[in-house]
Each structure stands twice: as C-alpha cells, then as structure tokens.
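Trainee: My questions are about this predicted structure, shown below with the sequence.
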Amino acid sequence: MNEESHETMQSEHLDRPDTAGDGGATSWPGAGGAPRRPGAESSNGSARRSDDGLTDGLSDGLTNGGELGPTGRPEPHFPEPPPLTSHGPARVIAMCNQKGGVGKTTTAINLGAALAELGRKVLVIDFDPQGALSVGLGVNAQELDLTIYNLLIERGHEIHEVIVPTRTPNLDVVPANIDLSAAEVQLVGEVAREQILARALRPALDEYDVILIDCQPSLGLLTVNALTASHGVIIPLECEFFAMRGVALLIDTIDKITDRLNPRLQVDGILATMYDSRTLHSREVVRSVVDHFGDQVFHTVISRTVKFPDATLAAEPITTYSSDHSGAGAYRQLARELIARGGAA
C-alpha cells in the first residue's frame, strides 16, 4: 500500500461538515517571509487574482451570510461556473509538497474528477514512482508498455501514446510506475533537463482545460521538472504542526524556479487537508497558516475521513464512489473555488 493511502487509512470518519472552532493561533515555524503574491494575469490570459489574493468575482457580497468557515474567515459563495464553449489551452497545475502523506494524490484525483464534472477536460499526470494516482484511477501501470517514464527518457514517443482514459468522463491519466524512479538519475546528463516534462506536455495543451501533475514527495529533479512545466502550484498541507515546517522551504524552491526557469509560475493556493474540527491542534494549525499566508489559503478545507482510502481501494474518485459524502462536496467546492480564483478555466 502506498504511503499516502496508508496514512489516510488511519483517519477517523467524520460525517458532519466542519465548522471553525476556537483556539489561538500558533507561531509559524521556520517561515522565511511571506510568499510572492500572484500577478494580475496568467500566461493563457485568464483572469487572475488581484493583490489581495482574490478575483473580483469573490466580492464581499458573495459571502454565505457572513458565516465563518473552517479557516476562520467569512466563507464566500462559489457559484457553478458557466459551461465552456471550447477546450484549451490547458492551465498546468502541480500538486507539490516535499512531505509525504499530505493529500497530494487524493487531491489530484478528486479535484480532477470534480473539474471534469463541471465540463472541464482534465488530464492528470502521475509523476510519482509509487504510482498511487494511477492505481487510484483504476490503471495498472505495471502491465503497461508505455508510461511517463518512456515519454521522458526514450526518443520517438509522444504524449498521446501514454494517455489512458479513465472511467470518469472528461478525465484522462498519464500513468507511472516504479520505472520512474530511475528517471531522476538518467536525466542528470540531459541538456535542459529541467524542461523535459514541459516539452513532453506541449502537444496536449490545446486539448485540455486543466492538467494536474501529482508530484513525488521530494524537491528533486522530477519535482523541478513539474514546477518548470506548470503555471501554478497547489500546496496540500496536512493540519499537523510538523507538516508546516517544510512549507517555507517549498516556497523558497518555488521562488527559485520562478526566478531562474519559469517566470509564469505562481502559488495558486495552500489547501488544508486531513482537518479534524474536533481537535484544537487542527484548528490552531489552520489559524496559523491563514495568519501567515492570508488569502493564498483556500477557503475550502478537506477533512479526515475513511471514505478517501475506501474510494482509492475501489479505484475511483470519491465524487463517484460516494457522491453525497461531505468529502465529495469539499472537492466540488474546491473545484468551484479554483475556477473562481482564476486558477482554472
């Protein structure tokens, strides 16, 4: 069983929607300063966040009656986005955190499925040698002749050869298996080694609205490739004290990628995961993250529930495995919030 699934299998099942609780904020451990604010416009021309971290669409008038959400802020109403009249070019988003077991794969699968429900064409890239995303979408990458590894390392392959449709309409996957672990060493001697994934994705950009890259839990060459290929980064952050410690290092890495390799890269948001509203610790962690990063923290919070590993074992997103569950509702809200913020079409 992969590390992320094993960790979530330990979780408790919460059926009630989470609400913000009391609890003082803790100090931010090891933070090296606030992250860079996103620019006003993305590279594909879609509306981006303004200086306060929100688009004009998230005005004060769109709050849910002034009620405070789990992040301690008034929670805006995220409307159903209008249908698209055409598809592409894709906005590429990396799910990145060097800590394992924080919800990267779970978020890539379920956010992708929720965006697909909204009529977006979504491609998810399994960029972790553990191959958890592939398994979670019902693809046995061990039996495939071609995976993302072949696309990166071997000449003569094109991305359409490795794209596999899933059982979820509008959702496709590029699978990975343990072979990918060798790619990091093999790419070291390549020219422009940080841009190999970006070149591999280029032929598919006009066919999808969103491409989500599930990164491995490290800041190595594969993750650098993912960040170089991306327009934005979503940082899943477990609501646990030690999970916060590495975020400053990740933000520093993102800034270096922005300065040296990919000027368009920006942080789309920090997503609190594995939240338990019954514990003071979870509430304090969320409060601390919001105090430090402000509106870069998504209003949507993903709670702990055994439904996520159950859905993984069933090899389907929670949006179809347990459509009425609060976890499915949370990822649908995240999809609407991401679109409202300008992070997706």
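Mentor: The structure has been received and is ready for your questions.

Trainee: only C-alpha atoms for contact and neighbour calcs from this point on.
Mentor: Will do.

Trainee: you'd agree Ala330 is up against Val301?
Mentor: Yes: if you go by CA atoms under 8 Å, Ala330 and Val301 touch, sitting 7.0 Å apart.

Trainee: ok, the two, which is more surrounded?
Mentor: Neighbours were counted for Ala330 and for Val301 using other CA atoms under 10 Å; Val301 has more, 26 against 20.

Trainee: quick one: the more buried one is in a helix?
Mentor: No: if the criterion is DSSP: H, G, I helix; E, B strand; the rest coil, then Val301 is strand and not within a helix.

Trainee: what's the nearest residue to it if we skip its chain neighbours?
Mentor: Nearest residue to Val301 in three dimensions, chain neighbours excluded: Ala272, at 5.2 Å (CA to CA, 6 or more residues apart in numbering).

Trainee: try this one next to it:
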Amino acid sequence: MGKIIAIANQKGGVGKTTTAVNLAASLGVLEKKVLLIDADPQANATSGLGIDVETVENGTYQLLEHTVPALELVIKTDSPNLDIIPAHIDLVAIEIELVDKDQREYMMREAVVPLKEVYDYIIIDCAPSLGLLTLNALTASDSVLIPIQCEYFALEGLGKLLNTVKSIQKIHNDQLDIEGLLLTMYDSRLRLSNQVVEEVNKHFKALTFKTIIQRNVRLSEAPSYGESIINYDAASKGSENYLSLANELIQKNASN
C-alpha cells in the first residue's frame, strides 16, 4: 500500500518543486514505484521533467473534475520508475469551479487514493498558497513535507502552515501527519544559513530531516534541461543530497 506525500509551503521560492521532482526521481532510482502529481498551475514540475506543458491535454485539472480516470492521466517520464500526472495553466480556474461543489475539499482524495494500490509513493507538488488546490492535496495525503529555505524570514509563515495542517487534521483528514521539515538552499559559508539551521533544530528537532539540501548550481540548471538532478548530473552535490533524503524517507517509513 503506497503513501501519499504533499510537498507544501505557502511561501514561494523555498524549493518545493525542486524537492518534489528530485525526491520523486531519487525514490524511483532506489527502485520505488513513484507517481508525481503536479498540483501547481505554474506546471513547473511538469516542464521540469521534460514535458511540454503546451501539449498537455489532460492532467490534474481533469483529475479534480473527475472527468478522466486517474490512471488514464498518467504519463511515463524518462526517469526510472517515475510517472507523472501533469499540470496545465487551466488549473488556475479549478478553484473557482470547485467552489460550488459538494465535498469540494475531497475531490483529489477520491481520485487519488485508489492509486495507492499501484505506487509505493505518490508525491504531490502543491501551489505556493493555502487555497482550495493545496487544501485538496493535504486532504488527500497521508503526510506533508515542508521545505524551508535557509534564509531570512524562513520561519515566517511556518506557524500559519502548521495551523492549517492542524485544522485539516481536525476537519478533513485526521490521518494527516507531518513527514518532516526539510532545510533547503543551505550555504555553509553564510552565517545566516547556519543560524536558520540552529533555529529550526532548536524548535522542531524531532520533525526536521537530517538531510539538508545545499545550494548547488547544477540543481538550479537541471529544470531548464527538463531533467531531474539525477538524470542531469548524478555526481553533483544536489543529486547526493536528494538521494540521501530519499533514503532517509524510506528508512523512516520502514520503521513506522
């Protein structure tokens, strides 16, 4: 039985999509069967895996509308053991269209939960907001992984996100767990980076992944080639970091 993990933070630019794509690719390389769902209208996870967003006819929009069965929306990627349900800019309209529907927070859960029989891990890349799309992703998920960049204001907004998680646990999904906080964009030369790591560990040590994602030029370049860091440069620091994270995640879930 697979596990659904949402990657969420309402702050933009914290490494959500980078983490979704590269964690999914790393889990695939480690021989897990993985599905990545792009639930962000910007569709960066889709283009980041080499899919031309303009050619996407069916994807997350149809998944939420229940107009096409989930398995028919799946596209194979060039990355081993990794499939994707892509996004398109039309996903922007979904929040307005879902507003009047009954059970609107449960549309993704209904569509995706049956896929847990098919995949070991289902990773959902959320939009940088706490709107209806992200709410759907969190209601459908078993856990949420929260990337936090090692920069000023890093912890700002974390309290709000944790409160959102609490209210979703209370109202929509009492099984929702926090998979962990992931420190991203770490630069060991910067005092600020080290202060953020200290601060996060001081307040949330039990929740924080041991793996820290370091700033890495190759990691920034990979999406422009439509490749995960594993495909783009397997020997890079970024690749090493995400494989370490994938291993940590697998071990953590094996012992649960």
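Mentor: Structure's in. What do you need? If you're wondering where the values come from, they're calculated on a predicted model, not measured in any experiment.

Trainee: rewinding a little: what's the residue nearest to Val301 of structure 1 aligned with over in structure 2?
Mentor: In structure 2, Ala272 of structure 1 lines up with Leu183, judged by TM-score structural alignment.

Trainee: got a list of what that match touches?
Mentor: With contact taken as CA atoms under 8 Å, 6 or more residues apart in numbering, Leu183 of structure 2 is in contact with Pro147, Ile148, Gln149, Cys150, Val197, Thr208, Phe209, Thr211, Ile212, Ile213.

Trainee: Does the second one touch Thr184 like I think?
Mentor: Yes: with contact taken as CA under 8 Å, Ile148 of structure 2 and Thr184 are classed as touching, separated by 5.8 Å.

Trainee: Show me whatever sits in contact with both of these two.
Mentor: By CA under 8 Å, 6+ apart, Ile148 of structure 2 and Thr184 have these common neighbours: Val14, Gly15.

Trainee: Show me which of these two is the more surrounded one.
Mentor: Ile148 (28 against 23).

Trainee: gap between the residue nearest to Val301 of structure 1 and Leu265 of structure 1?
Mentor: Counting by CA to CA, to the nearest Å, the separation of Ala272 of structure 1 from Leu265 of structure 1 is 21 Å.

Trainee: And the strands in the stretch 101-250 of structure 2?
Mentor: For the stretch 101-250 of structure 2, applying DSSP state E, counting those that start in this stretch gives strands covering 121-126, 143-149, 177-186, 208-214.

Trainee: With respect to Pro114 of structure 2, which of these lies nearest?
Mentor: Nearest to Pro114 of structure 2, of all those, is strand 121-126, at 11.2 Å by CA to CA.

Trainee: Average offset of the closest one relative to structure 1?
Mentor: Taken against structure 1, strand 121-126 of structure 2 registers an average deviation of 0.2 Å after superposition, with mean CA distance after the TM-score superposition for structure 1.

Trainee: what comes into contact with that strand?
Mentor: 2-9, 16-17, 20, 24, 32-40, 45, 116, 133-134, 137.

Trainee: Could you check how far the spatially closest residue to Arg91 of structure 1 that is not a sequence neighbour is from Arg155 of structure 1?
Mentor: The shortest distance from Arg91 of structure 1 to any residue other than its chain neighbours is 4.9 Å, reached at Val210 (CA to CA, 6+ apart). For Val210 of structure 1, the distance to Arg155 of structure 1 equals 26 Å [CA to CA].
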